[in-house]
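S.K.: Please find the sequence and the predicted model below.
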Amino acid sequence: MIGLAGSPTVTDIAVDAAIIAAEVICDVYNRPIHVVTKDDGSPVTEADAAAETAIIHRLSETGLPVLGEESVAAGIVPVLGERYFVVDPLDGTKEFIKRNGEFTVNIALVEHGRPVMGVVLAPASGDIFVGDQSGAWSGRVVEGAVVDRRAIRVGLLPRPRIVASRSHGHAALEQLCRTLDVESDVSVGSSLKFCLLARGDAQLYPRFTPTCEWDTAAGQAVLEAAGGAVLTLDGAPMRYGKGELKFLNPYFVAAASRDLALAGASEMRRLIGS
């Protein structure tokens, strides 16, 4: 039984799984990286599969199903039910290959279609972000342990900062920035975009390009636990378990508040004509 006095919570287990996976990833990162191309054209390395195997092994004690990116790519999709984990063992494989440090381990717990717990760990820096029903916090992983833990919360500014590059983003992004009076770009790779919003470094993350559920679930959980919102362009919270859509997400906007997310979603609808 998870969560009884003296036993690890689901969040504890997920944090431990992420730390184990980060060690596996760093082992590969510190030597020549062999890259292959998946059927969808995206790159994958030995670190992706090895990290997912380590995560699934650690999560197995919960008895909950695990929806993992590499497992799905191999045709392994478990019966999910109403409560399950969503795992991206190495989000930002391109960043991993470039060795720029902007890649993460993502582990989320989904209940009834909503991510209620998330862990995002950047192996290269050791930065970790966690969100669950008790709130959101950040820290650093040093020699396998979390240190410098502190609560985080979204922060609102008169002119929001955006985690997207105007020069490399969707054609509509520049207009969105003008309409919402965006102050500046604070761009970063992988699910760290959600984490920058969660700790108040930025306020807006519009997504005009495709993502899958394992790309966003952990980051969404962290951001929502910190007081933010992630909405699809119809203004509804982004939901999970879309097996009939191959777990693809619609376009969405993440923001430091629901009102800002709604404003972003409305402008995105107008710009893309939907």
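M.R.: Looks like it came in fine. Numbering: from 1, shown residues only.
S.K.: For the rest of this, base every contact and every neighbour count on C-alpha atoms.
M.R.: Noted.
S.K.: Give the full set of residues in contact with the residue nearest the centre of the chain.
M.R.: Centre of the chain computed as the mean C-alpha position; nearest residue by Cα atoms, centre = their mean is Gly219, 3.2 Å away. Gly219 makes contact with 106, 118-120, 191-195, according to Cα atoms under 8 Å, 6 or more residues apart in numbering.
S.K.: okay, pairing it with this:
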Amino acid sequence: MSVSLSPVARTLTEIAVEAAIAAADLIMAVYARPIHAVAKSDGSPVTEADAAAEAIIIEHLRATGLPILGEESVAAGIVPVLGERYFVVDPLDGTKEFIKRNGEFTVNIALIENGAPVMGVVLAPVTGEVFVGDGDSAWAGLVKNGIVTERRPISVSWTAGLRIVASRSHGHAALEQLCRTLDVETDVSVGSSLKFCLLARGDAQLYPRFTPTCEWDTAAGQAVLEAAGGSVVTLDGAPMRYGKHELGFLNPYFVAATSMALAQRAAEEMRGLLG
């Protein structure tokens, strides 16, 4: 995507969207040919698309002068001094989905201020769907030929039957009990940060997480959901925070929901189920 405005003239959100589009173009070029994956030290897979996409994103964001916390950079031992305001990047969230070629992977870019995600961009390269949260405004669009089209506002919604973003058959052992307790009507399984986006656009109401994630996995999706009216809390009921360097940027278990009341109720139930 061509850039006609100076970094000073453009907003940080616009720069992040442009960075995500550039990364998505590269990812799709790799996706079009045989994919070679290797295992990281933690056993998770990584492909040539991961590092190359992060490099492109960093190139776009560098002009802002803000620190950039990137998943692949951290894996390589590069952790900048973050301060109170910085970007956090997952260049290819859902590498397993990328390898499976099911299309359920995303580019995630978020802006953190004082430990909270205040802006987020989630872009699905295969479909071109893009979700953006910036302050109190959330919107979705479709990327075509490097340009965002069909932009529309999104917000959380409530239905008569509670819909959960999780798989009862492949989730944590406590998930089935949580579904019974909360009287969940149906569940939807989807990869990567698209889980947050389903809540943000009203397709589901609850996303409980019983397995580990890192900050780059969740920051952009959390920003989108919260801008759309939702909430993300840890199991103690507090908002999920960022900048946990001492923990290797690992998140505790959490729950995302379309309201703070639902999030806290689900968090209380999850605490009880986990003992």
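M.R.: Now that the structure is in, tell me what you want to look at. From a predicted model like this one, the values you see are computed outputs, not experimental measurements.
S.K.: sorry, back to before: measure the aligned partner of the residue nearest to the centre of the first structure in the second structure to Val184 of the second structure for me?
M.R.: Mapped onto the second structure by TM-score structural alignment, Gly219 of the first structure lines up with Gly221. In this view, Gly221 of the second structure and Val184 of the second structure are 22 Å apart by Cα to Cα, to the nearest Å.
S.K.: which ones are touching Val122 of the second structure?
M.R.: Val122 of the second structure makes contact with 20, 106-109, 130-132, 193-194, 220-221, 224, according to Cα under 8 Å, 6+ apart.
S.K.: May I ask which of those has the most neighbours?
M.R.: Each of the contacts of Val122 of the second structure was scored for neighbours by other Cα atoms under 10 Å, and Val224 scores highest at 36 neighbours.
S.K.: Glu183 of the first structure versus the equivalent of Ala174 of the second structure over in the first structure, what's the distance?
M.R.: The alignment partner of Ala174 of the second structure in the first structure, by TM-score structural alignment, is Ala172. Distance of Ala172 of the first structure to Glu183 of the first structure, computed by Cα to Cα: 17 Å.
S.K.: Just the ones in strands from the contacts of Gly219 of the first structure, please.
M.R.: Counting by DSSP state E, the part of these found in strands is 106, 118-120.
S.K.: what's around the nearest residue to Leu157 of the first structure once chain neighbours are set aside, how many residues?
M.R.: Once flanking residues are discounted, Leu157 of the first structure sits nearest to Gln203: 7.7 Å by Cα to Cα, 6 or more residues apart in numbering. For Gln203 of the first structure, the count of nearby residues is 29 (other Cα under 10 Å).
S.K.: And Gln203 of the first structure, what's its match in the second structure?
M.R.: That one, Gln203 of the first structure, aligns with Gln205 by TM-score structural alignment.
S.K.: Pretty sure that match sits against Trp158.
M.R.: Yes - Gln205 of the second structure lies in contact with Trp158 (Cα atoms under 8 Å); the separation is 6.9 Å.
S.K.: show me where the first structure has strands.
M.R.: Remark: strands assigned in the first structure by DSSP E are 35-37, 43-45, 66-68, 83-91, 104-111, 114-121, 127-132, 135-142, 145-151, 161-162, 184-185, 204-207, 229-232, 252-255.
S.K.: And Val182 of the first structure, how close does it get to Ala254 of the first structure?
M.R.: Distance of Val182 of the first structure to Ala254 of the first structure, computed by Cα to Cα: 14 Å.
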